[in-house]
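Colleague: no sequence on this one, just coordinates:
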């Protein structure tokens, strides 16, 4: 399991990750207003291996609990009808005396200019298995409407809350990666989410004399640092072959001879 310092570093990185948009609503979704700086240690017990998205949820739950004037009323509310699971509400939060149904998202997206005609449509998962458009559609058509199902309303009333008093908001955090050596413009999304680039294997020759590291999935949250075992370009190329053969795009850190760190995805496509 993760040691205490490692867990806190991940917690801090998650909370500091910027929201994907901030100054106006996207597709009708309003971002939840929460500070990015953290105070105190993360002290929730993580007793088993969970997915990165679930870990990010735990970090955000704890972060909400640590802020004055914010109260986490309920989390991971399972909605069932006749023994059939309909879905789950991420959280009900009292934020400065405003009741919020909150859905949380933490994503890694790469920019593919061939995907559609809009800024939103061009952000996809590094393995080409998901996209920002698909996630927004799921929120709009499934996750937000679940609040108004009769089975959900019974659960909310049991908390002493009138569903009509709830605002629906998202906390949508993301790290974005652009094509290598290409500039892109941001009109709707937050440029502060840009964390690196993506590249194909044949482009790696531009990184001669650099060293590389392939972080574990949890450490995708982190900025690159020097306290790792670096690989030469040749060793890195050999190490990534298994990922690429399985149509997986590994995230990597790279360090230049001048000790400049960068972060990127090596895409299989």
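Modeller: Looks like it arrived, so ask away. Please read all numbers here as calculations on a predicted model, not as lab measurements.
Colleague: contacts, neighbours, all on C-alpha from now
Modeller: Will do.
Colleague: and the spatially most central residue of the chain, how close does it get to residue 146?
Modeller: The chain has residue 106 as the residue nearest its centroid, 1.8 Å off, counting by CA atoms, centre = their mean. The gap separating residue 106 from residue 146 is 20 Å, by CA to CA, to the nearest Å.
Colleague: what does residue 158 give?
Modeller: From residue 158 to residue 146 the distance is 16 Å (CA to CA).
Colleague: ok, the residue of the chain most remote from its centre to residue 151 distance?
Modeller: With distances taken as CA atoms, centre = their mean, the residue sitting farthest from the centre of the chain turns out to be residue 82, at 32.8 Å. Noted for residue 82: a distance of 10 Å to residue 151, by CA to CA.
Colleague: structure two is appended below for comparative analysis:
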């Protein structure tokens, strides 16, 4: 049986990246290749850390291969007792013989066709905040420029590096969910990140069919692909009671749907 951590790691590796053209975002995508598909036997996930931090730990595991050399992780830039920011990773790509300042993001998003603007303006977090546009603006105006701040020079010097010698790239992994009945071919984004649909509580009746069973994964397992092995699924009535309680607390969450133990779907339920 594959462990939950290994399932999360596989899910992390298999999550597609968002792709932006140069007008939308000026930094290129980092291509994670030649990685180990299995976590080390002695791998430990720190306790009580946020989901985003867990993704950073999984990225570190992915980078721990013969191709990459991690020079720095979560390098905090501090000046006059104030933290100016943090550089997620500095890595050597031994194949390309380049040193990379890598920023990484892992997000769950809804596509909201009713919003104005281009596709970036229509991508927003499951709890009706955390806009993709805001995230990209913050990264391009603050996060990436930290590398070139005078205060960063001494930190880079300790690694025998200069800012101008580093390539800056992003790994922006995301799962995107569409409104119920929205056609995928009507969405102006790459199809790979689309994982399923999002449902308001009144729309969940769509699943009230005898062939369906349900499971609400722990948040740490949101990154994992749905699996039936070793989990106890619920009938619709039990599932509906559980999911309704979460939504009343204004907590959107992922759920897995199993149809006749063969077809598996991953969707989101939302409170708003």
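Modeller: Nice, I can see it. Since we're looking at a predicted model, the values are computed, not measured.
Colleague: hang on, the earlier thing: who's more crowded, residue 158 and residue 146 of structure 1?
Modeller: Between residue 158 of structure 1 and residue 146, counted using other CA atoms under 10 Å, the more crowded position is residue 146 (19 against 10).
Colleague: on that earlier part again, and the residue farthest from the centre of structure 1, what pairs with it in structure 2?
Modeller: Mapped onto structure 2 by TM-score structural alignment, residue 82 of structure 1 lines up with residue 80.
Colleague: one more: residue 63 of structure 1?
Modeller: Using TM-score structural alignment, the partner of residue 63 of structure 1 in structure 2 is residue 62.
Colleague: could you work out the end-to-end span of stretch 244-256 of structure 1 for me?
Modeller: End-to-end span of stretch 244-256 of structure 1 (CA to CA): 24 Å.
Colleague: now that stretch: which residue numbers in structure 2?
Modeller: Matched against structure 2 by TM-score structural alignment, stretch 244-256 of structure 1 falls on residues 247-259.
Colleague: list the contacts of the matching stretch.
Modeller: 126-127, 201, 211-217, 219, 222, 226, 228, 246, 264-272 (CA atoms under 8 Å, 6 or more residues apart in numbering).
Colleague: just the helices in the stretch 101-250 of structure 2 please.
Modeller: Along the stretch 101-250 of structure 2, the segments classed as helices by DSSP state H, counting those that start in this stretch run 132-138, 153-157, 236-248.
Colleague: ok, then the element right after the last one?
Modeller: This points to helix 236-248 of structure 2. strand 253-259 (DSSP states H and E).
Colleague: mean deviation of that next one from structure 1?
Modeller: Following the fit onto structure 1, the mean deviation recorded for strand 253-259 of structure 2 is 1.1 Å by mean CA distance after the TM-score superposition for structure 1.
Colleague: how much does the next helix or strand after that strand stray from structure 1?
Modeller: Following strand 253-259 of structure 2 in sequence order, the next helix or strand is strand 263-270 (DSSP H and E). When structure 1 is superposed, strand 263-270 of structure 2 averages 0.9 Å from its matched positions, counting by mean CA distance after the TM-score superposition for structure 1.
Colleague: strand 263-270 of structure 2 packs against which elements?
Modeller: With contacts taken as 3 or more CA pairs under 8 Å, 6 or more residues apart in numbering; DSSP states H and E, strand 263-270 of structure 2 sits against strand 194-200, helix 236-248, strand 253-259.
Colleague: so which bits of that strand are buried?
Modeller: 264-270 (16 or more other CA atoms under 10 Å).
Colleague: tell me the two of those that are most distant?
Modeller: Across those, the longest distance by CA to CA is 19.7 Å; it joins 264 and 270.
Colleague: quick one: the nearest residue to residue 146 of structure 1 once chain neighbours are set aside from residue 71 of structure 1, how far?
Modeller: In space, and not counting its chain neighbours, residue 146 of structure 1 is closest to residue 152: 6.9 Å by CA to CA, 6 or more residues apart in numbering. Residue 152 of structure 1 sits 20 Å away from residue 71 of structure 1, going by CA to CA.
Colleague: now for residue 212 of structure 1: what does it line up with in structure 2?
Modeller: Matched by TM-score structural alignment, residue 212 of structure 1 corresponds to residue 214 in structure 2.
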